[in-house]
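**Q** build me a model:
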Amino acid sequence: MSYDTWQGLGDECLNCHSDIDKMKSLGYPQFITSREDIEKQTKHKNIHCQDCHLGDARAKDKDKAHKGMLKAFFVSHKGTALTREDINYKKSLLPEGKDYIRMMLPIDDESKADSKHPEVRNVLWHDRDRDSFNFSPEIVKKTCGKSNCHPQELKQFNKTIMGTNFRQRTMQTWLQPYGPHNCGPSFADTPVQKELKKIGFDFKNTEKIQKEINLPFSHEQAKNKQRFCNVCHAGCLDCHYEPNKKEGVHNFVKKPSSMSCAGYGRGTSICHPGAMQSRRGETYIGGDYSIPTGMEPDSHYKKGIHCIDCHHTGREGMGDMVRKAGCQDCHVEIEEAHSKSIHKNLDCATCHVNELRGYQLIVWGPGYVAEQKNPFKKYSLYYGIQSPPILMKDKKGKWMPIKVMPHTLGNFSKDVPPSGTIKYRWDDYSTRDAYYILGTFETGSNNKHLLWLDLQQASHPYGKARKCASCHAKSQEMRSKWEYMDDQGTKEPFVGSYKVIADQKGLIVRDFIHSKIKVAEGYKLEDFASWIFFKDKWVINSEDFHIKTEKRKYDKYLEMSNNIDLQIKRLDKTLKNKDKKTIKRYKELRGIALHNQDEGLKLLPKYSDKDGALK
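**A** The predicted model follows:
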């Protein structure tokens, strides 16, 4: 018998943790468990504690048994890993309170479930490295990915875009290999790998970034930035571990829920809350999982459809999530009708996404990161709502909704010309995110400022279609209203807004207004609100955003659409006593009619009697 096999046969963990009296006497009744509990919750038969947590399962002494044991840990605002002991937290880590996006954060006041511990920013599971906060393939080789568990899945995951963190690690500097990005470059991460093997810190990018700015940028400052970036990116447990009070603290799931995709209540910067809710301004779950809160959930989520039902696993296996969901998988008739309609060059989100929230402005400037000075503080908490979304043609000529977001980066040392045309970050069309560089400009402080517009593709939340007039006008108009909520830069929050006009001449962001700003001691406006000095710079004049409309044709189809709406309202009222087969057939017909007016006006009369009721 090998040493590893012998070591794995120990069961002292459960001898202790299943002893109710002993656990109570030690002051840890919340950690009482049994083999039956663990197998039921994990859905893994014959699982041992050390299979997931490591440690020494044969040791009878607590300290020896727990040596090298893997546990969830907390991320502090200082960018350090905190243990339960550090914050004196003895409760089981389970959802608490009604602030759902923070429900897993430890509470500070037993009487108030939404009173979260002030030192804790996020919760990370135990497949993460405690220094860099990266997903650790070395840890997982010993746990989830060991030979008798899920080695093939780990091997697959380590080669995917998600597992290798390919997109973030590709961004070397503010300008290379493509233009600036809302998230910034990969400040101190390891280079791109075809298969994830190495994690930690690497300073090749740091040294390149140092040459782009006129402020010092140390390795320690780069590490502080990188740690918080790494919090966002997923590992095995981020998807498949969902502890809750009903199914237990060891609850594992084969199929991740939408809550897992949204970080499962571990803060606003884990998994998709960062990229989806803050950057793109979208939501799927709605409510607390939107910023500002209260956004309407996606219509599919309301019907119990989860992210992974549409964004399923691709050819590369575990972690290869299909980015582009195909509506035709469910809406066959609608897709076919749409493909033959006058709106065939619009993607579905163009009509069905009505507002976008999250960041409305971004300023990169001097401030504090991990409670230490840093030239790259991201002043992003200009939280607000922009509606209706501006529509733009992608490089294949398909209209899509976008989130228009002004960005400035201070203390840039190089002269950068305008990009001339809208640029897409990925030539292979794997994303449709775009940007436009306005160039570098100077003001009273912080040297040159690099200005660009992020033009983020929006795909959620789906709802009722927007009004025809919001598209078919001389120009597209969008208003963004926001509140500055960052705890740096000002003595108190302030509010503001801007307008976006898009037409055949291009796109312009204008009419910036704001309430009084009380600058905090040690800060300048250029640090956190440099856009104030560049209100006339946000112009793209190389693209045509005009949605061409022939008035006669528009009036014709608007009348047809109104006619269809009236017929459908009458038919809807007659569904009450119809059988399931008839109702299903009608819903298919209804979908066709709403997405192809020419077909709709031919079909609806065939299924209506003389009184307008469904046959």
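**Q** when you work out contacts or count neighbours from here on, use the C-alpha atoms and nothing else.
**A** OK.
**Q** any idea which strand is longest in the protein?
**A** Counting residues, the longest strand in the chain under DSSP state E turns out to be strand 399-412.
**Q** list the buried ones in it?
**A** The neighbour-count check on strand 399-412 (16 or more other Cα atoms under 10 Å) flags 399-412 as buried.
**Q** nearest to H181 among the residues you listed?
**A** Of all the buried residues of strand 399-412, H181 sits closest to H407, with 9.0 Å by Cα to Cα.
**Q** against W531, how distant is the residue lying closest to the closest one once chain neighbours are set aside?
**A** Nearest in space to H407, with sequence neighbours left out and distances taken as Cα to Cα, 6 or more residues apart in numbering, is I362 at 4.8 Å. I362 sits 9 Å away from W531, going by Cα to Cα, to the nearest Å.
**Q** quick one: which of these two has more around it?
**A** Applying other Cα atoms under 10 Å to I362 and W531 shows that I362 carries more neighbours, namely 26 against 23.
**Q** now do the shared contacts for I362 and W531.
**A** Counting by Cα atoms under 8 Å, 6 or more residues apart in numbering, the contacts common to I362 and W531 are 407-408.
**Q** ok, the residue sitting nearest the centre point of the chain - contacts?
**A** Closest residue to the average C-alpha location of the chain: H272 at 2.3 Å, with Cα atoms, centre = their mean. H272 makes contacts with 232, 261-263, as judged by Cα under 8 Å, 6+ apart.
**Q** which parts of stretch 14-28 are buried?
**A** Quick answer for stretch 14-28 (16+ other Cα under 10 Å): 14, 16-18, 23.
**Q** what does stretch 452-467 give?
**A** Neighbour-count burial for stretch 452-467, counted by 16+ other Cα under 10 Å, picks out 452-463, 466.
**Q** got it, and stretch 143-159?
**A** Buried residues in stretch 143-159, counting neighbours by 16+ other Cα under 10 Å, are found at 143-145, 149, 151, 154-159.
**Q** okay, how far is it across it, tip to tip?
**A** Terminal residues of stretch 143-159 are spaced 18 Å apart (Cα to Cα).
**Q** kindly report the same for stretch 80-95.
**A** Counting by Cα to Cα, you get 23 Å between the two ends of stretch 80-95.
**Q** what of stretch 328-346?
**A** 15 Å.
**Q** out of the buried residues of strand 399-412, what pair is the most spread apart?
**A** Greatest spatial distance in the buried residues of strand 399-412: W399 and N411, 36.2 Å, computed using Cα to Cα.
**Q** if we can go back for a sec, distance of the residue nearest to the centre of the chain relative to W482?
**A** Using Cα to Cα, we find H272 at a distance of 21 Å from W482.
**Q** please apply the same query to V416.
**A** Distance of V416 to W482, given as Cα to Cα: 29 Å.
**Q** those two - which one has more neighbours?
**A** When neighbours are counted by other Cα under 10 Å, W482 comes out ahead of the other of V416 and W482, with 24 against 17.
**Q** which one is the more buried one nearest to, not counting chain neighbours?
**A** G384 (3.9 Å).
**Q** ok, that neighbour touching P292?
**A** Yes. Under the criterion of Cα atoms under 8 Å, G384 makes contact with P292 at 6.2 Å.
**Q** Proceed likewise with the subsequent sequence, for comparison:
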Amino acid sequence: MNPIITVFVLFATLLPFTALGTTGNDSCRNCHENPTRMLELGAQAFTITQQDVEQQSHMPATCSQCHLGNPDGASKDEAHQGLARLIRVRKKGLTADITPRNAPLEYGSNEMNKIYVTTEKDGKSIKDANVVALSWHDKRTDNLTQDFVTLKKTCGTCHPQQFEEFSRSTMGTNAKQTQYKSWIDKDRGPHNCGTWFDGNYAEIQANTMTAIPKDGYAINQRACNTCHVGCLDCHFNPQPRNAKFPAIGAHSFVKTPTSQSCYGNGRASICHAGPEDRRRGAGYFGGSFSFPEGNKPDVHVAANVGCLDCHESTKTNKSLGHGMVKRQAYDACPRCHSKAVKSHVASVHKNLSCEACHIQQVAGYQGTYWGPGKIGGAETAFLKYKAYYGIMQEPILIKDQKGRWIPVKPFPMAVMNQKQSPYKPGLQWRFPATLPDLQRTDDAWAYTGLHGGLPENNKALTWLQIDKMSHKLGKARSCDSCHEDSAGRQLQKVSWDYSDPGAAPFSGSHTVIADKTGLYIKGIKADEPIILEKGYTLSAFAPWFYLKEIWAVPGDFSLPALKDRVNYDRTKGNLPRLREDGIVHK
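**A** Sure, this is the predicted structure:
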């Protein structure tokens, strides 16, 4: 007999179910606490007691309070009526699969995909390769976004205040991304993540030259929604069962969300893993989350400093409301680095943010283009061709709205088949500096034009994505990385590898230049022949092949010139001397 089953049988013999509080009409416990019955049903892996659940969840909730269903049902089908189930997001159509499972979750070693489901093949249990992500049962099955009806019936029953606060929070309302209602939104501009497709079909179609297939459009929105959170994404923390530690298991919960939960907690590269390690390219975890894989993590990972240790939330400030996390974390630096912060304010480099010096090797997207293709097996006008993955050795520094130098990774972007554009060329900011911290970001973008000249998919609305980077903090960059050029010119050569649909994998490169005349992406090229896949056009995913060097923004993007190069050459690299002279912080 299976040793797990043996344990349960022995437990049942020594301690009757009634001793655990089982009532005659609770069919959930009548079955799931009975290992013999679960074995008969072929679901012995789902044998669990109320005591197990309470030890792992730290909550007295019953099965039906969390999973709904019908605890008065006499049969399996009756008891499972209305049950809220784990959602397996299938590759084809990004559809929600909630069919009953015969096997529990499995746990691997890859942090990005450590939690997975299995399927049977040739009599063996293998990872289900047709599942691209997992969503918990507080998500809607039609579009994969938060299911507030289920949330209110489950978590909200015992935690009404937290539910109400979360439902109004930035994360609960998807408040940032929903503001991008089209590619030509005058207030926010076009964005790397695309538009908020839900409810904006007519507006987006009106400015799109080609017909937008409804099936692909719906899948576009589902792809967005896999990143947006419910209660369980933050507080549910399932793990392999550990006999030595009864509080660890499939029903483990945490009061304070783990840093891993901010990155999808092993269910896929979702949530903040996308905007941090892929889009910005300077993520907290790096490693298996980074593209290319293996980029170094933030120094705070090794120091066991978590997301909510720096980003203020209800953990330290109840007035924020549940689910609200303060994006700006600069107030946290003095708690651990008071001497450095105090001396930095008085140093020559006082107008530089901490990140400006302490972030290097920026990975992730080095180009992204939205063109026609297939998503989840359906035709779409807007497939995000994003796998131009590479590393910029040091970020470009620009001044933010308050005159502070911040690190950014400018990269070229375009969306195809656009009719017109309301934008004026130049650097722009997503959110004005006058907004409170909870309502803004420090991200910029730069419009570079509406261009023809493509053999198909005209016209291309083009811009530079210029997000501020805040993570992957580590050893400071060298003095020469900023000051070697006497004119303050910044130059970064970037190599990348393309691996998305449309063509066989190929390598390429470009150069980013920031000087007194402007900010430029120059010399975008493939370093080997591009072999197209059937049904794809080059202009859909590589408009740079035809548009060449149109990604240019006028303005002074140079770094300040040195006033005393002789003294600089004498003291650069001499850290004690630089600190003593007030050049850098102590």
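**Q** hang on, the earlier thing: identify the residues contacting the aligned partner of the residue nearest to W482 of the first structure in the second structure.
**A** When the second structure is aligned by TM-score structural alignment, G384 of the first structure is paired with G390. G390 of the second structure makes contact with 291-292, 363-366, 494-497 under the criterion Cα under 8 Å, 6+ apart.
**Q** now do G216 of the second structure
**A** So G216 of the second structure contacts 374-376, 378-381 (Cα under 8 Å, 6+ apart).
**Q** among those residues, which one has the most neighbours?
**A** Highest neighbour count within those: A381, with 27 neighbours (other Cα under 10 Å).
**Q** thinking again about what came up before, just flag the most distant two among the contacts of G390 of the second structure.
**A** Across these (Cα to Cα), the longest gap, 13.9 Å, separates F291 and V494.
**Q** neighbour count for these two, which is higher?
**A** Set F291 of the second structure next to V494 and count neighbours by other Cα under 10 Å: F291 wins out with 22 against 18.
**Q** farthest pair in the buried residues of stretch 14-28 of the first structure?
**A** Maximum pairwise distance in the buried residues of stretch 14-28 of the first structure, criterion Cα to Cα, is 11.0 Å, between L14 and M23.
**Q** hmm, back to that, which single one of the buried residues of strand 399-412 of the first structure is nearest to S380 of the first structure?
**A** H407 (9.5 Å).
**Q** residue in the second structure paired with that closest one?
**A** The alignment partner of H407 of the first structure in the second structure, by TM-score structural alignment, is M413.
**Q** show me the contacts for its match.
**A** Residues in contact with M413 of the second structure (Cα under 8 Å, 6+ apart) are 192, 367-369, 462-465.
**Q** show me those that map onto helices.
**A** Within the contacts of M413 of the second structure, no residue falls in helices by DSSP state H.
**Q** I'd like to know which of the residues you listed is nearest to L519 of the second structure.
**A** Checking these against L519 of the second structure with Cα to Cα, the nearest one is L464 at 9.4 Å.
**Q** and that closest one, how far is that from Y520 of the second structure?
**A** 9 Å.
**Q** likewise T13 of the second structure?
**A** Distance from T13 of the second structure to Y520 of the second structure, by Cα to Cα: 75 Å.
**Q** skipping adjacent residues, who's closest to S34 of the first structure in space?
**A** With Cα to Cα, 6+ apart, the residue lying closest to S34 of the first structure is S18, at 5.2 Å.
**Q** map the one you found onto the second structure.
**A** Aligning on TM-score structural alignment places S18 of the first structure opposite E33 in the second structure.
**Q** quick one: its match and T22 of the second structure, what's the gap?
**A** Plainly put, E33 of the second structure is 9 Å away from T22 of the second structure if you go by Cα to Cα.
**Q** can you check N237 of the second structure too?
**A** Per Cα to Cα, N237 of the second structure is found 26 Å from T22 of the second structure.
**Q** and for A346 of the second structure?
**A** In this structure, A346 of the second structure and T22 of the second structure are 67 Å apart, going by Cα to Cα.
**Q** kindly report the same for T13 of the second structure.
**A** According to Cα to Cα, T13 of the second structure and T22 of the second structure sit 15 Å apart.
**Q** okay, the two: which has more neighbours?
**A** For T13 of the second structure versus T22, neighbours defined as other Cα under 10 Å are more numerous around T22 (17 against 10).
**Q** correct me, but that one touches R29?
**A** Yes. Between T22 of the second structure and R29 there is a contact under Cα under 8 Å: 6.5 Å.
**Q** run a quick neighbour tally on the residue nearest to Q260 of the second structure when sequence neighbours are not counted.
**A** Excluding the flanking residues, the one nearest Q260 of the second structure by Cα to Cα, 6+ apart is G266, at 7.5 Å. Number of residues near G266 of the second structure (other Cα under 10 Å) recorded here: 23.
**Q** again, but for K127 of the second structure
**A** Neighbour count of K127 of the second structure, defined by other Cα under 10 Å: 13.
**Q** isn't it up against K114?
**A** No. Look at K127 of the second structure against K114 with Cα under 8 Å: they stay out of range, at 11.0 Å.
**Q** you'd agree G179 of the first structure is up against Y435?
**A** Yes. Assessed by Cα under 8 Å, G179 of the first structure is found in contact with Y435 at 7.5 Å.
**Q** what touches both of these two?
**A** Shared contacts of G179 of the first structure and Y435, counting by Cα under 8 Å, 6+ apart, come down to R425.
**Q** those two: which has the busier surroundings?
**A** Counting neighbours by other Cα under 10 Å for G179 of the first structure and for Y435 shows that Y435 has the greater number, 24 against 20.
**Q** how many other residues sit next to the nearest residue to F291 of the second structure once chain neighbours are set aside?
**A** Nearest residue to F291 of the second structure, sequence neighbours excluded (Cα to Cα, 6+ apart): G364, at 5.0 Å. G364 of the second structure has 30 neighbouring residues, counting by other Cα under 10 Å.
**Q** could you do N165 of the first structure as well?
**A** 21.
**Q** any idea how far the counterpart of it in the second structure lies from Y423 of the second structure?
**A** Aligning on TM-score structural alignment places N165 of the first structure opposite N174 in the second structure. From N174 of the second structure across to Y423 of the second structure, the span is 25 Å (Cα to Cα).
**Q** also G323 of the second structure?
**A** For G323 of the second structure relative to Y423 of the second structure (Cα to Cα), the value is 34 Å.
**Q** before we move on, what about F411 of the second structure?
**A** According to Cα to Cα, F411 of the second structure and Y423 of the second structure sit 18 Å apart.
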